[in-house]
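Undergrad: A predicted structure for the sequence below; I have some questions about it.
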Amino acid sequence: MPDIVTNPFVIPAGTVQHGVTRVRAVSQGTVVADAVPLLVWEYSYAPRYFFRPGDLRAQLRRSGLGERSRVLGRSELYDVVLGDRVLAGAAQRYPEAPTEGMRGAFTLTWSAMDTWFEEDEVIHFHARSPYVRVDTLRSSRHVRVVVRGEVVAESRRPVMLTETGLPARYYLPRSDVRMDLLTPTDAVSYCPYKGTARYWSVRVGDLALHDAVWGYETPLREAHGVAGLVCFWPERSPELEVLVDGERIGV
């Protein structure tokens, strides 16, 4: 019997595909790019958008050499000129890329743009992969969280969040969690599919597990079902046990 495939959704670095959806990049109300771009996976977790020269609505002025990519090769930097404004080094080109069709295309520095749109939806944080799916499912599984013998959370009404290529996560109502053992931290993480997450540390006795719990107060549409719930991160520490129907996960 062949081995069971555990993650068939990893896109190999260097993959180049034609996109399907229209993408726009905007700086201070000025559209810099507007087209269905090429999707280029320099790294396996997310693509970058590459635009053909005719898709750009700004003047590009070469400004030097950029960092060399292990996958795409040598890069050239270009200033993006928008009237009397200049976004220094905000465009890149890879003239030696393995895929000939992308050698004349340009990618824009994400943070140099104010807003990105996929069709008419705002994209947050980085480009979205067309192969990632997020689902939230109400469940009646028994989830129990234990730290050094102390029950920190116990619920039979979790919301299970599944995301392509990642482990399933169980989000719990705060009324089923010992919130008195959780302390908010300043940590923040960002996801283009789920939104902005805030974190808590767990303290049991003299043991503190930093940033071991997270939650989304106002998640994006795909993850709306976990709004206001909290999720424990068992990979954070062997002291943090998350049991689902009696079976420990994340070890």
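TA: Yep, it's here.
Undergrad: only C-alpha atoms from now on, for both contacts and neighbour counts.
TA: Fine.
Undergrad: buried set for whichever strand or helix holds L209?
TA: Using DSSP states H and E, L209 sits in strand 207-215. Across strand 207-215, burial judged by 16 or more other CA atoms under 10 Å covers L209, H210, D211, A212, V213, W214, G215.
Undergrad: and if you look at stretch 30-41?
TA: Within stretch 30-41, the residues that qualify as buried are V31, V32, A33, D34, A35, V36, P37, L38, L39, V40, W41, counting by 16+ other CA under 10 Å.
Undergrad: likewise stretch 228-248?
TA: Buried, per 16+ other CA under 10 Å, within stretch 228-248: L229, V230, C231, F232, W233, P234, L240, E241, V242, L243, V244.
Undergrad: going by distance to L82, which of the buried residues of stretch 30-41 wins?
TA: V32 (8.2 Å; CA to CA).
Undergrad: want to compare, so here's the second one:
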Amino acid sequence: MRPVPHPVSPGVESVWDYPRPPRLEHVDVRVTIDLGGERVVDARDVVRVLETSHPPVYYLPISAFTPGALAPDRGASFCEFKGSARYLSLRGGDVEVARAAWNYPSPARGFEELADRVAIYAGPMDACRVDGERVEPQPGGFYGGWITANLAGPFKGEPGTAGW
């Protein structure tokens, strides 16, 4: 079934206007992530990746995380555009979430800016915020996009989207 983009109003972005292959975009926003009752990152150096049908994935500098918050974890994955990813666990307070984050240590051409950046799955966090707005995780558990009020879907990962 072919998806029908939701209507948009002024100030709302449709994920169906995002490109494929995806594009990187520096954004002037403040991103915070809380886990285990602690703030594990507070960053303004933010890159988001925009890809058709997906909410943006926010990539933050590894150096923006509190010392010891990130640790290598098991597993890897491959993106046809960005290359090979590794997974990382994230610790805040007394909480550690396995495979909560990923990065591309040697990204494919065009995505080199991601080499020293990390993306986080919002679902297992206490809160992920963009300019103070608490984000919703992209549905489905596999993708790592963050949904904010200024986005229109439907979003990849929702029930019935496996064939998109």
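TA: Everything's here; your move. Just so we're clear, the structure is a prediction, and the values are computed from it rather than from any experiment.
Undergrad: quick revisit: the strand holding L209 of structure 1 vs structure 2, average distance?
TA: Once fitted to structure 2, strand 207-215 of structure 1 is off its aligned match by 1.0 Å on average (mean CA distance after the TM-score superposition for structure 1).
Undergrad: quick one: that strand to chain centroid distance?
TA: 20 Å (CA atoms, centre = their mean, to the nearest Å).
Undergrad: quick one: that strand aligns where in structure 2?
TA: On the basis of TM-score structural alignment, strand 207-215 of structure 1 is assigned to residues 95-103 in structure 2.
Undergrad: on that earlier part again, dump the buried residues of strand 207-215 of structure 1 to TSV, plus distance to G225 of structure 1.
TA: Below are the buried residues of strand 207-215 of structure 1 laid out as TSV (distance: CA to CA, whole Å):
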residue	distance to G225 of structure 1
L209	26
H210	25
D211	22
A212	21
V213	17
W214	15
G215	12
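Undergrad: closest to S189 of structure 1 among these?
TA: Nearest to S189 of structure 1 among those, with distances taken as CA to CA, is W214, at 9.2 Å.
Undergrad: in this structure the closest one contacts G228, no?
TA: No: the pair W214 of structure 1 / G228 is not scored as a contact, 10.1 Å apart, by CA atoms under 8 Å.
Undergrad: on that earlier part again, just curious, which of the buried residues of stretch 228-248 of structure 1 is nearest to R93 of structure 1?
TA: W233 (38.9 Å).
Undergrad: residue contacts, the closest one?
TA: By CA atoms under 8 Å, 6 or more residues apart in numbering, the contact set of W233 of structure 1 is A212, V213, W214, L240, G250.
Undergrad: same thing but 10 Å
TA: R169, Y170, D211, A212, V213, W214, L240, E241, V242, I249, G250 (CA atoms under 10 Å, 6 or more residues apart in numbering).
Undergrad: relative to G37 of structure 2, how far out is the residue opposite the first one in structure 2 once aligned?
TA: Spelled out, it's R169 of structure 1. Matched across to structure 2, R169 of structure 1 falls on V57, judged by TM-score structural alignment. Going from V57 of structure 2 to G37 of structure 2 by CA to CA, to the nearest Å gives 23 Å.
Undergrad: which one of those two has more residues nearby?
TA: Per other CA atoms under 10 Å, whichever of V57 of structure 2 and G37 has more neighbours is V57, with 22 against 13.
Undergrad: so that one versus P67 of structure 2, what's the distance?
TA: 23 Å.
Undergrad: swap in P105 of structure 2?
TA: 19 Å.
Undergrad: compare the two and say which one has the larger neighbour count.
TA: Shown here are P105 of structure 2 and P67; by other CA under 10 Å, P105 has more neighbours (17 against 11).
Undergrad: please, where are all the strands along the stretch 151-251 of structure 1?
TA: With DSSP state E, counting those that start in this stretch, the ranges of strands along the stretch 151-251 of structure 1 come out as 159-163, 169-172, 182-191, 195-204, 207-215, 230-232, 240-244, 247-249.
Undergrad: using TSV, lay out these together with distance to E76 of structure 1.
TA: Below are the strands of the stretch 151-251 of structure 1 laid out as TSV (distance: least, CA to CA, whole Å):
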stretch	distance to E76 of structure 1
strand 159-163	35
strand 169-172	41
strand 182-191	29
strand 195-204	32
strand 207-215	39
strand 230-232	42
strand 240-244	47
strand 247-249	46
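Undergrad: out of those strands, flag the one nearest S140 of structure 1.
TA: Using CA to CA and comparing the strands of the stretch 151-251 of structure 1, the one that lies nearest S140 of structure 1 is strand 159-163, at 8.6 Å.
Undergrad: average offset between that closest one and structure 2?
TA: Relative to structure 2, strand 159-163 of structure 1 is 1.1 Å off (mean CA distance after the TM-score superposition for structure 1).
Undergrad: packing partners for that strand?
TA: Where contact means 3 or more CA pairs under 10 Å, 6 or more residues apart in numbering; DSSP states H and E, strand 159-163 of structure 1 is packed against strand 134-138, strand 169-172, strand 230-232.
Undergrad: which bit of structure 2 covers the first one?
TA: With the alignment judged by TM-score structural alignment, the segment of structure 2 matched to strand 134-138 of structure 1 spans residues 22-26.
Undergrad: and if you look at the shortest one?
TA: Per TM-score structural alignment, the counterpart of strand 230-232 of structure 1 in structure 2 is residues 118-120.
Undergrad: post-alignment, that stretch versus structure 1, mean distance?
TA: Its aligned residues in structure 1 lie a mean 1.0 Å from stretch 118-120 of structure 2 after superposition (mean CA distance after the TM-score superposition for structure 1).
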